[in-house]
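Colleague: Okay, sequence plus prediction incoming.
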Amino acid sequence: MKIEKSKTQSERKIWLWLCISINLGFLGIFKYYNFFATSFAELLQGFGLTASPILLKLILPVGISFYTFHGLSYIIDIYCKRIKSEKNFVDYSLFVSYFPLLVAGPIERATHLLPQIKVRRKFKFEKAKEGIYQIVWGLVKKVVIADSCAIYANEIFDNYSTMNSLSLILGAIYFSFQIYGDFSGYSDIALGTSKLFGIDLLKNFNYPYFSRDIAEFWRRWHISLSSWFRDYLYIPLGGSKGNKLFQVRNTFIIFLVSGFWHGANWTFIVWGLINALYFLPLLLLNRNRKNVDAFTLGFNIESIRILFNITTTFAITALAWIFFRSKTITDAYNYIIRMFSDLQFSEQYFRIERYSHNLIALILVFILVEWNNRHKIEPISGKYSWLKLGLCLAAIIALGVFSDYKEFIYFQF
């Protein structure tokens, strides 16, 4: 409100930066203070100096990164005069703390969510049915796919020094599907739950593992975060204006900040850097906006090229996920070195008393279903929808009872 009532541009900027500083200050104290303190102490130790940093024993609020960005978008949109400040405290509080998206997104915009909150809504059966379909499919992704993959991924990453190349490759693939099923599953549950209340949230995933290059992947993965960084950081930095060096600088800033947003660990920063390096050739060759159209496959050379590009994009994405999953950079480095040096490709029997082939079959079925659903709004709707709904519920119950993994990965962010 102070920003909106300011009479001069300089006064508006003062209030803007004050609000941004307060929001980022809370995020920094809770999430990053200990990281910076310990990193600085380790740096001093490298020069032979002893340091004993004072660390804070704080419990990280669930989803703090998400609702901090909700609040920042509201402040910046007021400053840019895209919206007016909300006078109703209840409506504003609901926007910031709207429960379906509170802990793991999607990261909503005030321009999109606030108008829906302020209007009177009536229950619509068709919309509620869409929501139920999306909730159930989200649970399938989480319980059937993510939790099943987590059991194997945890076993392999925690014991990578005893694993052969095949198991390490499978570990990277399992975690790739774990994080996709876990995060996109939560997003589907959030979007479906919101539809029951007559509110449409921003779409957060658009079948990212069918991307033909890394630029397309980031247009399809965690869409609300990618678009947030584009609108509130990349464009204010100058975006694609200026020379290539300027564009490269902005791109690296975005990816490094994105990595740091995910967690106070150097592994996340390296993960962001790797994705920036993946993106760099496309940017330099002006090919980062090449694959924006839909595609179909047939029996021709072009389809083979598309499948090769999809497979390659998934492979390099899974390689980068190793840093995201590992506890330290050293662990990630040793994991990758062993994966490419062991060169044994025999099936291993894990301590969890299971082989991999059952899970591989499950992932292949999931890929086929996702491919079939990629142009649908509600994945299990349409012909035989009630039968598909029953089968999905049976799978959720069957695998949910025996699953050893329950947490959502993005709750830590």
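Modeller: Noted; the coordinates are in hand.
Colleague: contacts and neighbour counts: CA atoms only from here.
Modeller: OK.
Colleague: Identify the residue nearest the most centrally placed residue in the chain in space, chain neighbours excluded?
Modeller: By CA atoms, centre = their mean, the chain has its centre lying nearest to His222, at 4.3 Å. Spatially, and ignoring its direct neighbours in sequence, His222 is nearest to Asn204 (5.1 Å; CA to CA, 6 or more residues apart in numbering).
Colleague: so that neighbour sits right up against Ser224, yeah?
Modeller: Yes. Under the criterion of CA atoms under 8 Å, Asn204 makes contact with Ser224 at 5.6 Å.
Colleague: Need the overlap of contacts for the two.
Modeller: Counting by CA atoms under 8 Å, 6 or more residues apart in numbering, the common neighbours of Asn204 and Ser224 are Pro106.
Colleague: Centre of the chain to the top helix by length along the chain, how far?
Modeller: Longest helix in the chain, counting residues (DSSP state H): helix 165-196. Relative to its chain's centre, helix 165-196 lies at 9 Å (CA atoms, centre = their mean, to the nearest Å).
Colleague: then this one, side by side with the first:
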Amino acid sequence: MLFNSIDFAIFLPIVFILYWLVLNKDLKIQNLLILGASYIFYGWWDYKFLSLIILSTLIDFSIGLALKKETQNSRRKLFLWISIIANLGFLGFFKYYNFFLTNFIEAFSLFGSRIEIASLDLILPVGISFYTFQTLSYTIDVYNKKLEPTNDFIAFAAFVSFFPQLVAGPIERAKDLLPQFYIGRNFNYNDAVDGLKQILWGLFKKVVIADNCAKFANLIFNNSDDYSGSTLVLGAVFFTFQIYGDFSGYSDIAIGTSRLFGFKLTKNFAFPYFSRDIAEFWRRWHISLSTWFRDYLYIPLGGSRRGTLGKIRNTFIIFIVSGFWHGANWTFIFWGLLNALYFLPLLLTNNNRNNLNVVAYGRTFPSLRELLSILITFCLTVFGWIFFRANNIEHAFDYILTIFSRSLFVVPNFANMKEALMVIILIIFFVFVEWNGRDREYAIETLGKKRKFKYLLYYVLVFMIIFFGSFEENQFIYFQF
């Protein structure tokens, strides 16, 4: 079920009314409703994949109980590895089987041998990368005795499948979200209103910014041989705003929806395109994934404590694995490698934590140095997104070679240029609102606090969604991951 669909527009009020007006007296029944609603929400795509998420839930719930009872370290480690292998096994089979098979066959063909192995017609279960990491956080934290395992299967199952963030995050840690299922929840009007505001802003990002940018990003990337270097730059910029509007828009809707039901989710984006270096960008982009890899991979590998070579090794591992997490394509691995190369100089010179505060905090405009830093970081990010969006590595390099040709200096030209100019104006408006709200949880959190401007802002956003939004029920980009 898509957030930007009629189905969800009907589904959400029904669940909300049942949750607060019918079943508000019993916490267990509320949790059971959330679980049932989450399975309906997830099964809307393909009910057959419900068995996979239920199996993953059963495995990790059982492992948690086993870890609680077991005191012998070797057996506890065995239980942990059962969870890791089972969860990553599901993920690896559905997401990477054909990738490894294809590359295995191609590797042998280099030596003159030909192997005939049939690939499988696999459909990637929506959200598997997200809920796999979510359940793994539970098992790992229980193993490390950072979290007490739960005896409440309904609460645990609802935590794993919680519908607002099930298919595209944020990736919630068990220690943060699971305890919220144990505590009675009372309706809070202010939280609900704030949640609706964040949903509105997320919907604007998706249907007005992301989906409109997608039209031209897809047109230009899919026909890149036909366009000039300047047009390809524009295509890369369109994709840059498409992926941010799409993914952060989903996170905003997820967080806002959760607030309607009395839950608080992790902030997943913190205005990353205003970052002054790549290290700051990765502290602000897909925060839940970045911190997951930091805590469960980078630090266990030794983090920055293993000397210079250890730092370099661990940095490349974390970024390449992050790239590979996004999909079974060499473009994602190269994108991760490129970001590691961006990040490494900052790490080795101990400048990776220079920009921890909000840019131009308390000021309307950034300084010239801040502005230049933002622009350089943005350009590096746009360049990286080319590999992320390209069909394959060859396509990415051809795209870049065309950009760095003489045609870079001609005026961009492609079909529907007038419509594209309108999208650019929408992007400028979007950047302006984001800049004004860059020190908040989301851009319009406090915008329009003065009563006479508040409803004007809402009317403007609703107007723009109705008149400029795309209502073709386009899937969110990160559903494929």
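Modeller: In hand now; what should we look at? Note that this is a predicted model, so its numbers are computed, not measured.
Colleague: Give the equivalent position in structure 2 for the residue nearest to the centre of structure 1.
Modeller: Under the alignment (TM-score structural alignment), His222 of structure 1 pairs with His286 in structure 2.
Colleague: Mean distance between the longest helix of structure 1 and structure 2 after superposition?
Modeller: With mean CA distance after the TM-score superposition for structure 1, helix 165-196 of structure 1 departs from structure 2 by a mean of 0.4 Å once superposed.
Colleague: just how off-centre is stretch 474-481 of structure 2 within its chain?
Modeller: Centre-to-centre, stretch 474-481 of structure 2 and its host chain are 10 Å apart (CA atoms, centre = their mean).
Colleague: What separates the first and last residues of it, distance-wise?
Modeller: Criterion CA to CA, to the nearest Å; first-to-last residue distance in stretch 474-481 of structure 2 is 15 Å.
Colleague: if we can go back for a sec, kindly provide the distance from the residue nearest to the centre of structure 1 to Lys87 of structure 1.
Modeller: 31 Å.
Colleague: The residue nearest to the centre of structure 1 touches Leu202, doesn't it?
Modeller: No. With contact defined as CA under 8 Å, His222 of structure 1 does not count as touching Leu202 (10.3 Å).
Colleague: which residues do the two both contact?
Modeller: Counting by CA under 8 Å, 6+ apart, the contacts common to His222 of structure 1 and Leu202 are Pro106.
Colleague: ok so, going back, tell me the contacts of the residue nearest to the centre of structure 1?
Modeller: Contacts for His222 of structure 1 (CA under 8 Å, 6+ apart) come out as Pro106, Asn204, Phe205.
Colleague: Counting neighbours, which of the residues you listed comes out on top?
Modeller: Pro106 (28 neighbours; other CA atoms under 10 Å).
Colleague: Map that one across to structure 2 for me.
Modeller: Using TM-score structural alignment, the equivalent of Pro106 of structure 1 in structure 2 is Pro170.
Colleague: how near is that match to Asp295 of structure 2?
Modeller: 16 Å.
Colleague: same thing with Ala107 of structure 2?
Modeller: From Ala107 of structure 2 to Asp295 of structure 2 the distance is 34 Å (CA to CA).
Colleague: what lines up against Tyr227 of structure 2 once you look at structure 1?
Modeller: Using TM-score structural alignment, the partner of Tyr227 of structure 2 in structure 1 is Met163.
Colleague: what number of residues lie near that match?
Modeller: Neighbours of Met163 of structure 1 using other CA under 10 Å come to 22.
Colleague: Name all residues that make contact with it.
Modeller: Ile156, Gln348.
Colleague: Name the SS class of the counterpart of Ser119 of structure 2 in structure 1, please.
Modeller: Here Ser119 of structure 2 is matched to Leu55 in structure 1, going by TM-score structural alignment. State at Leu55 of structure 1, reduced to three classes by DSSP: H, G, I helix; E, B strand; the rest coil: coil.
Colleague: The closest residue in space to Leu55 of structure 1 that isn't next to it in sequence: how many residues sit nearby?
Modeller: Excluding its sequence neighbours, the residue lying closest to Leu55 of structure 1 (CA to CA, 6+ apart) is Asn34, at 5.6 Å. Neighbour count for Asn34 of structure 1, taken as other CA under 10 Å: 19.
Colleague: ditto for Gly112 of structure 2
Modeller: By other CA under 10 Å, 8 other residues sit near Gly112 of structure 2.
Colleague: Give me the distance between it and Ile105 of structure 2.
Modeller: On the measure of CA to CA, Gly112 of structure 2 and Ile105 of structure 2 end up 11 Å apart.
Colleague: Could you do Gly184 of structure 2 as well?
Modeller: 55 Å.
Colleague: before we move on, what about Val433 of structure 2?
Modeller: Applying CA to CA, the value for Val433 of structure 2 to Ile105 of structure 2 is 50 Å.
Colleague: cool, and Phe247 of structure 2?
Modeller: Applying CA to CA to Phe247 of structure 2 and Ile105 of structure 2 gives a distance of 34 Å.
Colleague: out of the two, which sits in the more crowded spot?
Modeller: The neighbour count for Phe247 of structure 2 versus Ile105, taken as other CA under 10 Å, is higher for Phe247 (25 against 15).
Colleague: residue contacts, that one?
Modeller: Ala168, Lys206, Phe476, Ile477, Tyr478.
Colleague: how does it look with 10 Å?
Modeller: Shown in contact with Phe247 of structure 2 (CA atoms under 10 Å, 6 or more residues apart in numbering): 168-169, 202, 205-206, 210, 241, 268-269, 285-286, 476-479.
Colleague: so which pair among these is furthest apart in space?
Modeller: The largest separation in these, counting by CA to CA, is between Gly169 and Phe241 at 19.0 Å.
Colleague: Those two: who's more crowded?
Modeller: Higher neighbour count among Gly169 of structure 2 and Phe241: Gly169, with 29 against 24, using other CA under 10 Å.
Colleague: ok now do the more buried one, which residues does it touch?
Modeller: Residues 127, 129-131, 134, 162-163, 247-248, 250-251, 254-255, 265-266, 268, 286, 288-289, 478-479 are the ones in contact with Gly169 of structure 2 under the rule CA under 10 Å, 6+ apart.
Colleague: Sounds good, over and out.
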